[in-house]
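Asker: After the sequence you'll find the predicted model.
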Amino acid sequence: MLETEILPIPSLETKPSEYDSYQCSLSSTYKDIAKEELREDESVRSQSLAQFREWIAKHPHIKKCRTDAPFLLRFLRTKKFSVPVACELLEKYLSVRQLFPQWFQKLDINDPAIEAIVDSGYLFPLPERDDQGRRIIFSCASRFDATKYTSAQMARTHAMIVESLLDEEESQVAGYCYITDEGGLTMNHISLWSFVDLKRMSKCIQVSSPMRHKETHFVNIPSIANKVIEFAMSLVSDKLRKRMFFDKNVDELKSRVNPDLLPTEYGGKVSMDEMIAKFKETLKKNREKTLALDDMFIDLEGAPVNWLSNDDADIEAGIVGSFRKLEVD
């Protein structure tokens, strides 16, 4: 079953006198993937962490930030150990969390609405990884009550579940696969999100999430959702678009994904209820660490980001343009 190591809440000091020590927990299989795909070895990892930490300590606008290795490796591995690009990703990640707190803060499993959404089976990770070692995040649209819950509650549920997985080293290396069952999608679901917020959320996911998005599978898309899917596809990069698959039904999905990994409701071996109950234990244990992310702070004053512009390049530049001259000695 799904198991995530529960770590103590990391320090947010940006200039500590001594950083936490790090020992790689990856198996030889994942170390091989990291070496081949990310150019990662002990020397590269050690030097990159040191440079990243020094850069954070010198940053004039980052006032509080985690500097523990599991957190920083999210960004380094996503950007294949290009330290300057990983630094930009961290800036965007911190900025997005503050610019859109309704989506990315107060990620609390004890919030009654969020807990109810999790219990419903709307979104959860499958307990077993696929044959490429990737974590699979499964969602089912029909299990989200769009007459009762808001788009902000939906977004916070997504963010909370993702944050609970991001410190997993295996997932940092191998990446993530997504399966989305759109069967039962209604106009109530579609009307939750304005096109403006869809565009903003798409930007946030693409430019600020420290994740390796490897595959996305859409299943059972109803005709009423075709235009929305078409619009969403127009917002993603060519790279992500090529990693998307559209399956007419579950049988077609099973031709691409090992059916044994799926819930019993989809032909697998473990029920949704059992998967969710086990994963909730992880969410509860990690609750304080997840909520502590809200204490991180980057000073955005004087470096505004024009999120409302129609120019998609704005988010790519945004606050980063003000920080490009920062260097690590």
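Answerer: Received the coordinates, thanks.
Asker: going forward, measure contacts and count neighbours with C-alpha atoms only.
Answerer: OK.
Asker: Tell me, how many residues neighbour Thr78?
Answerer: 22 (other Cα atoms under 10 Å).
Asker: ok, and here's another one to check against it:
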Amino acid sequence: MAEKELNETEAVREKAMADLRAMMDEEEKKGEVKFHRRDDSFLLRYLRNKKFEVERAFAVVKKWAEFRRDHPEIYSNENYSMRALEAAYRTGYMQVLPDPDKFGRAVVLIDVKKVDFHKMDFEAYVACGMYMLEVMLEDARRQVAGAVYIEDIGGLSFKNLMGLVRFMGKRKAMFQETMKDAIPIRIGGIYFMNQPWYLSFLLALIKPTLKKKMKDRFHVYGNSWDKLYERLMPKEHLPPNFGGTKELHPDDFIEYAKKIEAGLKEKGITL
């Protein structure tokens, strides 16, 4: 799949990684940014994201390094940790399906009604999302195929929506940085389900921060679960709160994440 989708071969891969490391070395000599990782898995997520166009991949990895430098509150030990990810994941707000969609992409579920945006800590929220993304991207299949997001926004009260507006408005610039320029994952689509009539407020807030390609990947399906099943995956792969029949257990992804973290630590690498 990697060769077909991304023109990836062993020769292309090795040369691109060498070229990217050289560009990172030169950038670090300027003394403005420091890259916290240089291992193959880390570099390949950026190269695959940009179809092995090294200069474009470097622009993203540099932006990521700048984001980490400029937002130490996100990467604090309190917010950016396995402990914080585990606590957030157990709320059921975010889930990663064990099965990919029919195109091989990772599927992330977001159940908005399980969050009170008036009380949510923005930095902690972003940190958990980033940590989960780092875990997901250790899987080469996800680097190649990318991910889709399914958001159930049924039950999102107007009051909570206004909390979300304030929540995102406070850090609009940060949201733009991460969504537009720094995330090394191919996002195949964002699917909104059970949306209330005032969804337009939410989309009006988010869409201006996105590039045209990302805007085109927004899909509003309402209660048309059959349409979602046909488009992405059978209902047997989704949990009951997303119209399916599969029982998900938070411990499955948490244990997977812990194994990823432990494996990297053995190599002297931190997420």
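Answerer: Nice, I can see it. What you see is a predicted model, and the numbers here were worked out from it, not measured in a lab.
Asker: what's the TM-score here?
Answerer: Remark: TM-score between the superposed chains equals 0.86 [TM-score structural alignment, normalised by the length of the second structure]; 258 aligned residues with a Cα RMSD of 2.3 Å.
Asker: Pro196 of the second structure pairs with which position in the first structure?
Answerer: Correspondence of Pro196 of the second structure to the first structure, assessed by TM-score structural alignment: Pro222.
Asker: mind checking how far its match is from Ala146 of the first structure?
Answerer: 16 Å (Cα to Cα, to the nearest Å).
Asker: So for the two, which sits in the more crowded spot?
Answerer: More crowded of Pro222 of the first structure and Ala146, by other Cα under 10 Å: Ala146, with 19 against 13.
Asker: returning to that earlier point: in space, what's closest to the match of Pro196 of the second structure - neighbours in sequence excluded?
Answerer: Distances taken as Cα to Cα, 6 or more residues apart in numbering place Gly183 nearest to Pro222 of the first structure, at 6.5 Å, with adjacent residues excluded.
Asker: Ends of stretch 201-217 of the second structure, what's the gap?
Answerer: End-to-end distance of stretch 201-217 of the second structure (Cα to Cα): 18 Å.
Asker: what comes up buried for it?
Answerer: Using 16 or more other Cα atoms under 10 Å as the test for burial, stretch 201-217 of the second structure gives Ile206, Thr209, Leu210, Met214, Lys215.
Asker: One more: stretch 214-229 of the second structure?
Answerer: The neighbour-count criterion (16+ other Cα under 10 Å) identifies Met214, Lys215, Phe218, Gly222, Trp225, Leu228, Tyr229 as the buried residues of stretch 214-229 of the second structure.
Asker: Please say which position in the first structure the first one maps to.
Answerer: Okay, so that is Met214 of the second structure. Applying TM-score structural alignment, one finds that Met214 of the second structure aligns to Leu240 in the first structure.
Asker: in the superposed pair, what's the mean gap between the helix or strand containing its match and the second structure?
Answerer: Using DSSP states H and E, Leu240 of the first structure falls within helix 238-241. Taken over the aligned residues, the distance from helix 238-241 of the first structure to the second structure averages 1.0 Å (mean Cα distance after the TM-score superposition for the first structure).
Asker: Could I get the full set of strands for the stretch 101-250 of the second structure?
Answerer: Secondary structure of the stretch 101-250 of the second structure (DSSP state E, counting those that start in this stretch): strands at 106-111, 147-152, 187-193, 218-222.
Asker: and the helix holding Leu240 of the first structure, how far out from the chain's middle?
Answerer: Helix 238-241 of the first structure sits 17 Å away from the centroid of its parent chain (Cα atoms, centre = their mean, to the nearest Å).
Asker: just stretch 142-161 of the first structure next, same as before
Answerer: 16 Å.
Asker: which residues touch that stretch?
Answerer: Residues outside stretch 142-161 of the first structure that contact it (Cα atoms under 8 Å, 6 or more residues apart in numbering): 102-109, 113-114, 117-118, 120-124, 182-185, 188-189, 192-193, 283, 290.
Asker: Let's see the ChimeraX selection covering just the buried ones among those.
Answerer: Applied in ChimeraX, the following selects the buried portion of the contacts of stretch 142-161 of the first structure according to 16+ other Cα under 10 Å:
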select :103,104,105,106,107,108,109,113,114,117,118,120,121,122,123,124,182,183,185,189,192,283,290
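Asker: The contacts of stretch 142-161 of the first structure in helices, which ones?
Answerer: Gln102, Trp103, Phe104, Ala113, Ile114, Ile117, Val118, Ser120, Asn188, His189, Leu283, Thr290 (DSSP state H).
Asker: Could you measure from the fourth one over to Asp238 of the first structure?
Answerer: Read it as Ala113 of the first structure. Distance from Ala113 of the first structure to Asp238 of the first structure, by Cα to Cα: 35 Å.
Asker: Next up, the contacts around the alignment partner in the first structure of Pro184 of the second structure.
Answerer: Aligning on TM-score structural alignment places Pro184 of the second structure opposite Pro210 in the first structure. By Cα under 8 Å, 6+ apart, Pro210 of the first structure lies in contact with Arg74, Phe75, Thr78, Leu89, Tyr93, Leu166.
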